[in-house]
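J.: what shape does this take:
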Amino acid sequence: MTNTNGTALEIARTYVEAIANKDVDTIVSISADDVVCTSPLGQTTGIERFRAFQDGFAKMITNLATLAVYGDDEQAIVVYDVETHPVPHAVVAELIKVKDGKLGSTHVIYDATPFVAYAATVQPH
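T.: The predicted structure follows:
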């Protein structure tokens, strides 16, 4: 795990590395208890719901390449290209904001259309 000093840039670097490694424990360890995650799927609040969101994403990932990480003390942007079981290629951007030296919020931006198309083909259990 990369050591963070609480800046958004360092947290963002650790965060995207942890996503690539499917290391949900590290993601949780750098996140605030009341972390907010907004994505095309909706909004989650709190560390347990964020863990569940990250667990679900980690299970889908087959490969992730970091394209860019930019930021300062308070906010950062990560951009990555991710291959998943349902969708072979998606470019994702996240706006990360820091709260008291931890990941306080992330706004996940991606084209959900291919994921919706895949979900429409899946038979319910």
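J.: rest of the way, CA atoms for contacts and neighbours
T.: OK.
J.: identify the residues contacting stretch 109-119?
T.: Stretch 109-119 has contacts (C-alpha atoms under 8 Å, 6 or more residues apart in numbering) with Ser39, Pro40, Pro86, Val87, Ala90, Val91, Val92, Ala93, Glu94.
J.: go again using 7 Å as the cut-off
T.: The contact list for stretch 109-119 (C-alpha atoms under 7 Å, 6 or more residues apart in numbering) reads Ser39, Pro40, Pro86, Val87, Val91, Val92, Ala93, Glu94.
J.: with stretch 11-18 instead?
T.: For stretch 11-18, the surrounding residues in contact (C-alpha under 7 Å, 6+ apart) are Thr2, Thr4, Val24, Thr26, Ile27, Val69, Ala76, Val78, Ile96, Leu103.
J.: centre of the chain to that stretch, how far?
T.: Its chain's C-alpha centre and that of stretch 11-18 lie 9 Å apart, by C-alpha atoms, centre = their mean, to the nearest Å.
J.: and this one, please, so the two structures can be compared:
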Amino acid sequence: MTSTALQVALAHHRAWTGKDLDGAMRYIADDVVLDAPAGRIAGIQAYREFLAPFAERFLVRAELIAAFGDEDTALLMYDAETIPAKSAPAAECVTVRDGKIVYNRFVFDRTPFDEFRRRQAQPRP
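T.: The predicted model follows:
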């Protein structure tokens, strides 16, 4: 666990899952690109706007399942417990340059969130 990219990815993950968004953003490049299920997001401000609602309002905790990396790339897999979903598996594959994340390919299982929305939309007796 001494690779540069892995250390940066883990530090970023610990910060945002600990609800320290300012700390997390210290590991993000100004021109970061994030590819997520909802589409491509570019730039540090857009990245923050994407992450903030989830990290600050919905995340209860995250359990790291696996983390691997080398000098340029790291892959983290984790299970997030959220208000809408008890278990929401996710993975992030990041590219790091000069100690900052410049690219993040973020994938997660939308199923638990879709089920939550369906339950919320059902008429109440």
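J.: and the furthest pair within the contacts of stretch 109-119 of the first structure?
T.: Pro86 and Glu94 (20.3 Å; C-alpha to C-alpha).
J.: who has more neighbours out of the two?
T.: Glu94 (22 against 16; other C-alpha atoms under 10 Å).
J.: which residue lines up with that one in the second structure?
T.: Using TM-score structural alignment, the equivalent of Glu94 of the first structure in the second structure is Glu92.
J.: can you pull out the strands in the first structure?
T.: Under the criterion DSSP state E, the first structure carries strands at the ranges 31-39, 42-45, 61-71, 75-84, 90-99, 102-109.
J.: with distance to Ile19 of the first structure added, can I get those in a markdown table?
T.: Below are the strands of the first structure laid out as a markdown table (distance: least, C-alpha to C-alpha, whole Å):
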| stretch | distance to Ile19 of the first structure |
| --- | --- |
| strand 31-39 | 13 |
| strand 42-45 | 17 |
| strand 61-71 | 8 |
| strand 75-84 | 10 |
| strand 90-99 | 12 |
| strand 102-109 | 13 |
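J.: residues contacting the alignment partner in the first structure of Thr73 of the second structure?
T.: Using TM-score structural alignment, the partner of Thr73 of the second structure in the first structure is Gln75. By C-alpha under 7 Å, 6+ apart, the residues touching Gln75 of the first structure are Ala8, Leu9, Ile96, Lys97, Val98.
J.: could you export those as a markdown table, including neighbour count and distance to Ile47 of the first structure?
T.: Compiled in a markdown table, the contacts of Gln75 of the first structure are given as follows (neighbours: other C-alpha atoms under 10 Å; distance: C-alpha to C-alpha, whole Å):
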| residue | neighbour count | distance to Ile47 of the first structure |
| --- | --- | --- |
| Ala8 | 28 | 18 |
| Leu9 | 24 | 21 |
| Ile96 | 24 | 15 |
| Lys97 | 26 | 15 |
| Val98 | 25 | 14 |
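J.: got those residues as a markdown table, with distance to Gln54 of the first structure columns?
T.: Shown next, in a markdown table, are the contacts of Gln75 of the first structure (distance: C-alpha to C-alpha, whole Å):
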| residue | distance to Gln54 of the first structure |
| --- | --- |
| Ala8 | 19 |
| Leu9 | 20 |
| Ile96 | 15 |
| Lys97 | 17 |
| Val98 | 18 |
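J.: just give the nearest non-adjacent residue to Ala68 of the first structure, would you?
T.: Once flanking residues are discounted, Ala68 of the first structure sits nearest to Val79: 5.1 Å by C-alpha to C-alpha, 6 or more residues apart in numbering.
J.: what number of residues lie near Glu49 of the second structure?
T.: 11.
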